[in-house]
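In: quick one, structure for this:
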Amino acid sequence: MYLTIDQVVKYLGQKVHDPYGREIGVVVSVYSEVDGTVTAIEVAGSVNSETIPVSRVEITHDGLVVMPAWKADAIILEKKLDRARKRARALEELYRKGQIPGHAYEDVKKRLDKELQFLKEQSRRIKDELKARINELENQVIHIEKAMTHLIISYTAGEIPESNFKQSADVLRLVKSKALDEKRDVEKHLELIEKLETEPLEPVRSIMERIQGTAESLIPSSTGPIEVKVVNS
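Out: As a prediction, this is how the structure comes out:
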């Protein structure tokens, strides 16, 4: 994402969250070029500080939001895959219509094939990253459920006061909910990447073909004379 220092500086000293509402830390510094273009922000957590590249940062109505690394990687890949496949389909369409010469077609196709092969390798790496994150989140949920089970047992046995039980249970439920929100988001992006990978590279129909097809569908199948019946009153 393109951000300027003027857009980001007002968030210095403020808390930032991830897309699922979890607090990441506080913005403590901004890295920028001489033209004011932001390249990264520094976020300090309770234990350490992390430099977050601007590709993971976006401004929303709630303030600065820091995307997980996997999500930023997935979005970039999705855009590249979509663009490359659209170009490939457009190339096939133009060649089929005879609107570009054969030598130009072969040259562009060779470059597009090379780009798609590179994206395929990149996609394999990012899909592994997403699957690993899903596994981590599933383990988190199991861990939270185990903690919740022990909490409920202790409360039921009368070892924990009700007020403390409710506070702890609310926190555990919230943490579990956020983990499941992220898991669903990871699965959504994994599904989209796989769809973009397997989408056929068939030439798209031209606008004129689509218009012609629509017009033809509106013409009655029978072209014979219209029968008129005269009713005597």
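In: going forward, measure contacts and count neighbours with C-alpha atoms only.
Out: Will do.
In: remind me, longest strand of the chain?
Out: strand 23-32 (DSSP state E).
In: and Pro68, how many neighbours?
Out: 14 (other C-alpha atoms under 10 Å).
In: close enough to count as contact, it and Val54?
Out: No. Using C-alpha atoms under 8 Å, Pro68 makes no contact with Val54, being 11.9 Å away.
In: what's next to stretch 199-208, contact-wise?
Out: 85, 88-93 (C-alpha atoms under 8 Å, 6 or more residues apart in numbering).
In: here is the second sequence; please produce its structure so I can put it next to the first one:
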Amino acid sequence: MARPPLTVDKVQEFIGETVYDPYGRVAGRLVSFESDVDGLVQNVVVETEDRDVRFIPAEAVEIKDGRIIVWPEWKTIAYKVTASYQRALKRLKGLEDIYSRNEIPSVVYHEMRKRLNDSLSKLKEEAKKLREIINRRMHEIEDNNLKLDRAIANLKVSYMAGEIGEKAYKTAIERLRGAKDSNTRELEDLKNTKGRIEALENGAIELAKTKSEAKAEKEKNTAPATVQGLQPIPVKVIEG
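Out: This is a model prediction of the structure:
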């Protein structure tokens, strides 16, 4: 489902407010935005905690639960690839259905089929790059979690040794555990997204078979057995 467009009326209410990522981390503060004359926001301007300024495209921004949420790059790419894959698969399924009912000429079918196959080939390459980005990000989070575990262990030792007070300990441990919780949420999102992309690719492979190929496969699987005394075993074939 497409997200609603980001408008000036909605965004201007959050000027000066804290901006978050989808996993609860602070991304910075909203300081400005860029928009067209039609009132649609093209970019939001976020000042990070180190005083840097980032221009973030509207497609990577959403308003949720009264907050401005900024998606990481991998999630924005995944949203595009997933939406394109779903659209292509629906069109391919529809094309196969109307062709099987003889509602379009064969020459038109093959022409449209070729265009869709070309689109799926490009999407396959995009999905491959996305999986590489996802794997790289997963490794980064795993490395960061190891650092957090070390920091938590050192903090606990210092607290038990009486080197830091209880108030400082509780403040620090809460921050460190919060960082791990955010990592856990993003890691789960990464795994789920990777699974959805792979499922869509598998669906594309299944639909890559034409009706005639599926029919030939069915006839092959349901052919009488050649061994004397054996009867053919019905094989159910799921088409398109």
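In: if we can go back for a sec, of the contacts of stretch 199-208 of the first structure - the most surrounded one?
Out: Most crowded among the contacts of stretch 199-208 of the first structure, counting by other C-alpha under 10 Å, is Leu91 at 22 neighbours.
In: what's that one aligned with over in the second structure?
Out: Superposed on the second structure with TM-score structural alignment, Leu91 of the first structure falls opposite Leu95.
In: so which strand or helix has that match?
Out: Here Leu95 of the second structure sits within helix 73-100, counting by DSSP states H and E.
In: compared with the first structure, how much does the helix or strand just after that helix deviate?
Out: Per DSSP H and E, the first helix or strand lying C-terminal to helix 73-100 of the second structure is helix 106-160. Helix 106-160 of the second structure differs from its equivalent in the first structure by a mean of 0.7 Å after superposition (mean C-alpha distance after the TM-score superposition for the first structure).
In: packing partners for helix 106-160 of the second structure?
Out: Under the contact definition 3 or more C-alpha pairs under 8 Å, 6 or more residues apart in numbering; DSSP states H and E, helix 106-160 of the second structure sits against helix 73-100, helix 166-207.
In: circling back to that earlier point, with the first structure superposed, average distance for the helix holding Leu95 of the second structure?
Out: So helix 73-100 of the second structure averages 0.9 Å relative to the first structure (mean C-alpha distance after the TM-score superposition for the first structure).
In: can you list the buried residues in that helix?
Out: Of the residues in helix 73-100 of the second structure, those with enough neighbours to count as buried (16 or more other C-alpha atoms under 10 Å) are 74-75, 77-78, 81-82, 85-86, 88-89, 92-93, 95-96, 99.
In: in the second structure, what stretch matches the one helix or strand Ser217 of the first structure maps to?
Out: Taking DSSP H and E as the criterion, Ser217 of the first structure maps to helix 207-218. With TM-score structural alignment applied, helix 207-218 of the first structure matches no range in the second structure.
In: what sits against the residue mapped onto Arg113 of the second structure from the first structure?
Out: Using TM-score structural alignment, the partner of Arg113 of the second structure in the first structure is Lys109. Counting by C-alpha under 8 Å, 6+ apart, Lys109 of the first structure makes contact with 88, 91.
In: go on, Leu190 of the second structure?
Out: Contacts of Leu190 of the second structure (C-alpha under 8 Å, 6+ apart): 134, 138.
In: any idea how far the counterpart of it in the first structure lies from Ile152 of the first structure?
Out: Structural alignment places Leu190 of the second structure opposite Val186 in the first structure (criterion: TM-score structural alignment). Remark: distance between Val186 of the first structure and Ile152 of the first structure (C-alpha to C-alpha, to the nearest Å) = 30 Å.
In: circling back to that earlier point, where does the longest strand of the first structure end up in the second structure?
Out: Going by TM-score structural alignment: strand 23-32 of the first structure matches residues 26-35.
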